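K.L.:
Structure of the sequence below:
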Amino acid sequence: MNSGLSQTRLERMHSVMAGYVERGEVPGIVTLVYRRGEVHAEARGTLTIGGVPVRRDSIFRIASMTKPVIAAAAMILVEECRLRLDDPVDSLLPELADRRVLRRLDGPVDDTVQANRPITLRDLLTFRLGFGAVMAPPGTYPIQQAIAEAGLEPSPTPPAVTSDEWMKRLGQLPLLHQPGEGWLYHTGSDILGVLIARASGQGLEAFLKERLFDPLGMKDTGFHVPAAQADRLSAAYARDPETGGLRVFDDPQDSAWTQPPVFASGGGGLVSTADDYLAFCRMLLGRGRLGRERILSRSAVELMTADHLTAEQKETARPFFGGHSGWGFGGAVSLRRTELWQTPGRFGWDGGFGTSGYTDPQEDLVGILLTQRMMESPRGPRVFTDFWTSVYQAIED
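P.N.:
So this is what the prediction gives:
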C-alpha cells in the first residue's frame, strides 16, 4: 500500500522535530503520521530532562484531546436513545435546572435574569450552554472571582472534589449568557462526563473502557496510569518565566495521574499513547468503524465533525478558531485553507500539556504530536505549526 508520503520529506519533518529536542525546547517528542493504511512514527529525546529515552509507547497527559473522546461517548448514548440531542438535561443533571443568567458579563453576580430555555445535550457538545472559560485577565469580572472561589476554573489538573459536589457548586452560579447564544470553552466537556456516568449508570472511566477503549484496543488510555506502567509516564513541564527554561509541573514520581482521580475530567483528564489515540482517530476516519468494530454510525461522525457555530460565535472566539475553523462536537473543524494543513473538513483538537491530534478525511490522514511542554495560549506553539507544516509538505499526491 502506498501512503503517498515522501520519505525524503518525512525525514525533513523528523529533522525539524529533532531540533526542538536538541535546543532544549522540549525534552522529548513522539510524532505519528498515518495515511492510507501506513504509519510513520518516531520518538526522540527523553521522558524527563536527563532521563530515559522517550518511546513510541510512552504515556502522555493528553489534556483537551480528551474532549473529542467524551463527545464520541455521548454520541454512543444518543444512538441508543438513552440521551437525545435537544432534550433538556435537567432530569439527569438537576443542578442545571431553572438557570439564571447574568444580565451583563461585567455586572454583579446576583444581577440576573431567567434563562430563556433549559440547557440541552447539544448545548454541552457545542460549548453553547452558557458557562465556560472567561477569556479575560483574572479579576476582570465579578463572575470570574465567583468561579475561582467555587473551584470551577478550567485547570490543567482535574477538580479535587467529587462530580456531585462539582455539579452542586456549578448549579449555584449563574450562566454567563443564554443557552445557545455564545461559545465558551471547556466546561461543557466536564459536564458531559458527569452526564454520561449518570445516564449509563457506570463510572465514566468504566463506560469509556467498555464502549471505546477495549473495542478499539486502547489499552493504555485512561484517567490514571497503573503502577505497573508508571515508568512509561512522561513528565509535564511549563516555561519558567524567570529563566525562560523549563520547570516541572507534574513529576511522574508523584504525579496526580498515578492515582485514580476524585473527578474524572471529561474536559482534559485522560492519558494516552500515540498508537492508542491513532485507533480513536482511525475510528472517526472510518466513519465510526475500525476493523470489525462499529462504534458509531456514519451519520453520528458526520454530525460530530460538522461546524455548529454561527459566524458571530466563531468571531467572538477568534483566539481559538483564527478565522479558519469552527466547532463540532468536542473538537474544531477546519472550514477553509489558510495554512498548508487547514484542509476543509479536517477535525481534532490540541491538549494543553503540549499535544495535538487531527484527522483529515480528504487526505485519509491522521497526525499526532506528543510533547511534555505546556501551552501558553489558545494558539498552538511553534512546535505544533512546524509539525503540521511538515506533515502536509510530505504529501506527494
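
K.L.:
Going by C-alpha atoms from here, please, whenever you check contacts or count neighbours.
P.N.:
Noted.

K.L.:
which helices and strands does the lengthiest helix in the chain pack with?
P.N.:
For the chain, the longest helix by residue count, based on DSSP state H, is helix 7-22. With contacts taken as 3 or more CA pairs under 8 Å, 6 or more residues apart in numbering; DSSP states H and E, helix 7-22 sits against strand 28-35, strand 38-45, helix 382-393.

K.L.:
Next, the structure of the following sequence, for comparison with the previous one:
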Amino acid sequence: MDVPAFENKIERMCQERVIPGVLCIASDTTGSFQYKKAFGVRTLKEDTPHDLLKVDATMWLASCTKLIGTIAVMQLVEQGKIGLDSDITEFIPELKGLEILKGFETIDGVETPILEGNERVITLKMLLTHQSGLSYQFFNPNIIKHRALTGGETPAIYMTSPDLISTFKTPLTYVPGEGWEYSSGIDWAGLIVERISGMELETYFQKHIWDPLDVRSMTFFPAQHPEIAGKLVDMSLRAGGSTAMGTAVDPNGKMEYTTDTVWNPDMKFASAGAGLYGAPLDYQKLLHSLCVGDEKILENATLDLMFQDHLAPAAKTAFEATLEVKELRAVYGVREGQKVSWGIGGMVYLEDVEGGRRKGTMNWGGYPGLFWFCDRVSGVSGVLASQIIPPGDEVFKGVMEEWEGVVYRNAGKV
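P.N.:
Now for the predicted structure:
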C-alpha cells in the first residue's frame, strides 16, 4: 500500500469511528525520510466541537514511559553510580525481606496467603527486564487477592495513592531471576534515580533527557502545566465491553468517548513506568536520537548492551508462555510465532520481520493504543499513537502493521 492509499484508508476509518484520532510519526537516520501526520479528531465527546487532531497533541504515554525511566537509570550505570548486577535494596531498603506469594490456604475457615521467604538478590537488571519477581497488581489476581485479605487497597490505589512505595510494594510472585512477569520494576528504578541523583524524577528527566533534545512537552503532572494539558487528547472506548483479558469483546464495535482516563492526570508522584504525558511527536525525537546514535542521551556502547536479549532461560520460558495467549500477543503487538525476547528498555526481535523490523529492533508501547519501535539496523524508528481502551485492540494492531510496512517501503528499507 502506498502513502496516499494508506492515508485515505485511515481517514475513512476515523470518519466511520472504526478507530479514533491517531498520530503516525517516523523517520530514518539519513534524514531523507520523515513522516508525521495526524488523522481524525481530538475527541469523540458528543455535543463538543470535534476539532481535528493536531500533530503536536498531548497524550498519556503510559508504558512508553518505561523506555525513559530505563534510559535515566542507565545514565547512572554509565557514570558508575550503580551497576546492573547491584542489589537494589542498597538503594531501596523498603524492598528488603519481600516474601514470595505461593498461593492461599484456609485455616479455621479463614483464607490466608501462603508466603515463602526469598534468599535471592534482586538486581537492577532484573528490575529493568521484568525478572525481579515483582508484579503489577492490576495484572495479577493473586496480588489483588493478597491485598484484599491483608487489608490493603484495591487497584484503585493507582488513582489515589500519595506515594510510589505504598502503590507498588507487594509480595514477589516468583523467585527473582527464575520467571518473567510484566511489572513495576521500572517504577522502582525511577525511585533509584531520584535517590542517587538527589533530583525529583520530573526534574531529572527534563535536565538529562528532554533538554538535550529541546523537548518541552513532557511531564508527570499535566495539571500543573496548562500549556501541555490544553492539548490532551480524550480517551476513546471500543463499544461492547472488555474480555477477562482486557481486550475488546467486539473488535468491530464503534469507537465512543469515555470519561475513563485509566491513569489519574493529577497523580501525586512520578511513575517511571507509566506516568508521563506529552507529545508523541517529541517522543519520536528521542527514538530518532537513539537510532542515529548521536550520543546526546546515552553512549552507543550502552545502547548496544540494551538492545541485546537479556532474559535468563527460566525467564524466557515464562515470557514465551505469555505469548501463547492470543490476547496478550495483541496487547504486546506481536504476531503469532514471532521470535522475541526482552532487552533493557523494551522487547527485542530475534529475527527479521518480512517487510519491516530487522533482528535487533527494540519496541514496546503504552496501554491506550501506543506503539513505538527503534530499528538501529535499518536506521528507522517511529511511533503510532492514539488514546484507545481496552488495550490489545486487534483493529488498531492491524493499522500498526500496515503503517509500519508503509514506513519501511517509503524509507527504502524493504
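
K.L.:
all strands for the stretch 101-250 of structure 1, in order.
P.N.:
Per DSSP state E, counting those that start in this stretch, the stretch 101-250 of structure 1 carries strands over the ranges 112-114, 236-239, 246-250.

K.L.:
These: which one's closest to Thr343 of structure 1?
P.N.:
Checking these against Thr343 of structure 1 by CA to CA gives strand 236-239 as the closest, at 30.6 Å.

K.L.:
Which elements pack onto that closest one?
P.N.:
Helices and strands touching strand 236-239 of structure 1, by 3+ CA pairs under 8 Å, 6+ apart, are strand 246-250.

K.L.:
now the helices for structure 2?
P.N.:
Ranges of helices within structure 2 are 3-15, 65-78, 124-129, 141-149, 157-160, 164-168, 185-197, 201-205, 226-229, 280-292, 300-306, 313-322, 326-332, 394-410, based on DSSP H.

K.L.:
quick one, which of these is nearest to Ile25 of structure 2?
P.N.:
Proximity to Ile25 of structure 2 (CA to CA) singles out helix 280-292 among the helices of structure 2, at 6.7 Å.

K.L.:
Quick one: average offset of the closest one versus structure 1, please.
P.N.:
With mean CA distance after the TM-score superposition for structure 1, helix 280-292 of structure 2 departs from structure 1 by a mean of 1.5 Å once superposed.

K.L.:
In structure 1, which residue range corresponds to that helix?
P.N.:
Aligning helix 280-292 of structure 2 against structure 1 (TM-score structural alignment) gives residues 274-286.

K.L.:
Now do the contacts for the residue most central in space within structure 2.
P.N.:
Geometric centre of structure 2, nearest residue: Ser63, 2.1 Å, by CA atoms, centre = their mean. Applying CA atoms under 8 Å, 6 or more residues apart in numbering to Ser63 of structure 2 gives the contacts 273-275, 364-367.

K.L.:
chain center to stretch 103-116 of structure 1: distance?
P.N.:
29 Å (CA atoms, centre = their mean, to the nearest Å).

K.L.:
ugh, typo on my part, it should be stretch 11-18 of structure 1
P.N.:
With CA atoms, centre = their mean, you get 25 Å for stretch 11-18 of structure 1.

K.L.:
That one aligns to what range in structure 2?
P.N.:
The aligned range for stretch 11-18 of structure 1 is 4-11, by TM-score structural alignment.

K.L.:
Superposed on structure 1, what's the mean shift for the matching stretch?
P.N.:
By mean CA distance after the TM-score superposition for structure 1, the fitted stretch 4-11 of structure 2 averages 2.5 Å away from its aligned residues in structure 1.

K.L.:
Count the residues that sit near Asn140 of structure 2.
P.N.:
14 (other CA atoms under 10 Å).

K.L.:
in the longest helix of structure 1, what's buried?
P.N.:
Buried residues in helix 7-22 of structure 1, defined by neighbour count with 16 or more other CA atoms under 10 Å: 9-10, 12-14, 17-18, 20-21.

K.L.:
same check, this time on stretch 219-236 of structure 2
P.N.:
In stretch 219-236 of structure 2, counting by 16+ other CA under 10 Å, buried: 219-222, 228-229, 231-236.
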